[in-house]
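Asker: Quick check, what structure comes out for this input:
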Amino acid sequence: MTTEVEFQKRLTIEQVEEGNDLAPKFDRDGLIVCVTTAANSGEVLMVGYMNQEALKKTISTGEAHYWSRSRQVLWHKGATSGLVQKVLELRIDDDQDAVWLRVEIPGDASCHVGYRSCFYRSVPTGEGDHTLKFEESEKMFDPKKVYGDAPNPTIL
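Answerer: Coordinates of the predicted model:
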């Protein structure tokens, strides 16, 4: 039996910053940012967004759910690929407008492009060339085999 997740009304700064009430602040689009890291290494895997339903489902199921801004749908991460993110820890920041998930993933990859992390490239800073540099040399899986003809979620 799953208990219903309820969010509290935001009443005071003290309640939000120092209290035990879960009172998340969603932006004007009804979203809250979520940083997701690998539980074992701390590596940033992705940054996504959650609406109220996604956050509630994540809390109640222990598996990451997001709101896809490009597709405008609730998204159970890994439902298609099998790379489901099992939440080991969920934290919310001081003013409750950002979420941090520490997750484990079978197959150890998170990015729909096939890399372990969605942050597989770096940007050189300072003067000189700012061409993107690949920090991951190998893909963890072949996206064509995993997703087939499913539309790519990246929007130009």
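
Asker: only C-alpha atoms for contact and neighbour calcs from this point on.
Answerer: Will do.

Asker: Is residue 8 within a helix or a strand, and which one?
Answerer: Taking DSSP states H and E as the definition, residue 8 sits outside all helices and strands.

Asker: Correct me if wrong: it contacts residue 23.
Answerer: Yes - shown here, residue 8 and residue 23 form a contact pair, counting by C-alpha atoms under 8 Å, at 4.7 Å.

Asker: please give me the structure for this one as well, since I'd like to look at both together:
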Amino acid sequence: MQFNTETLRYDAQGLIPAIAQDVGTGTVLMLAWMNAEAVARTLAEGRVTYWSRSRKAFWTKGESSGHVQRLVEMRIDCDRDCLLLLVEQVGPACHTNRHACFYTAIRDGVEVVIMEPEV
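Answerer: Here you go, the predicted model:
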């Protein structure tokens, strides 16, 4: 069956959450948003493109930082309302210069930073 971006279930703003996961390590890197055009661009170009809700503009991961996400595989969840992007991450995924955005854990009721910024 040929994929059509219109078969996805977008929210009222026309967006769908996209979870980026490092294909090599399995680390969940980040969560961002895509619209139908961002999904299509990502599939066509092989570099992950998101929709910035704050800037109301497309951003291709790494276009200014060089920390590119190369798409290996895109997966759709059972409700078709969330995407999983298996990516090859070049450099940190997080704007804080950490490998992943999920760098704080709650352990015994205390926030603990479990990942330091990369050099």
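
Asker: Please state their TM-score.
Answerer: The TM-score (TM-score structural alignment, normalised by the length of structure 2) is 0.90; 117 aligned residues with a C-alpha RMSD of 1.5 Å.

Asker: ok so, going back, what about residue 8 and residue 23 of structure 1, which has more around it?
Answerer: For the pair residue 8 of structure 1 and residue 23, the greater number of neighbours falls to residue 23 (20 against 12), based on other C-alpha atoms under 10 Å.

Asker: What's the match for residue 77 of structure 2 in structure 1?
Answerer: In structure 1, the residue matched to residue 77 of structure 2 (TM-score structural alignment) is residue 93.

Asker: swap in residue 98 of structure 2?
Answerer: Match for residue 98 of structure 2 (TM-score structural alignment): residue 115.

Asker: Give the helix, strand or coil label for that match.
Answerer: Of the three states, residue 115 of structure 1 takes coil under DSSP: H, G, I helix; E, B strand; the rest coil.

Asker: Just give the number of residues close to it.
Answerer: 21.

Asker: Report the separation between the closest residue to it other than its chain neighbours and residue 109 of structure 1.
Answerer: Closest residue in space to residue 115 of structure 1, ignoring its immediate chain neighbours: residue 139 at 4.5 Å, by C-alpha to C-alpha, 6 or more residues apart in numbering. Per C-alpha to C-alpha, to the nearest Å, residue 139 of structure 1 is found 9 Å from residue 109 of structure 1.

Asker: again with residue 43 of structure 1
Answerer: To residue 109 of structure 1, residue 43 of structure 1 is 11 Å away according to C-alpha to C-alpha.

Asker: of the two, who's got more company?
Answerer: residue 109 (23 against 14).

Asker: For that one, what is the enclosing helix or strand?
Answerer: With DSSP H and E as criterion, residue 109 of structure 1 is part of no helix or strand.

Asker: Check structure 1 and tell me which residue is nearest its centre.
Answerer: Closest residue to the average C-alpha location of structure 1: residue 48 at 4.1 Å, with C-alpha atoms, centre = their mean.

Asker: Now the common contact residues for residue 139 and residue 109 of structure 1.
Answerer: Common contacts of residue 139 of structure 1 and residue 109 (C-alpha atoms under 8 Å, 6 or more residues apart in numbering): 115, 116.

Asker: mean distance, the longest helix along structure 1 to its aligned residues in structure 2?
Answerer: Criterion DSSP state H: the longest helix present in structure 1 is helix 52-61. On superposition with structure 2, the mean distance recorded for helix 52-61 of structure 1 (mean C-alpha distance after the TM-score superposition for structure 1) is 0.8 Å.
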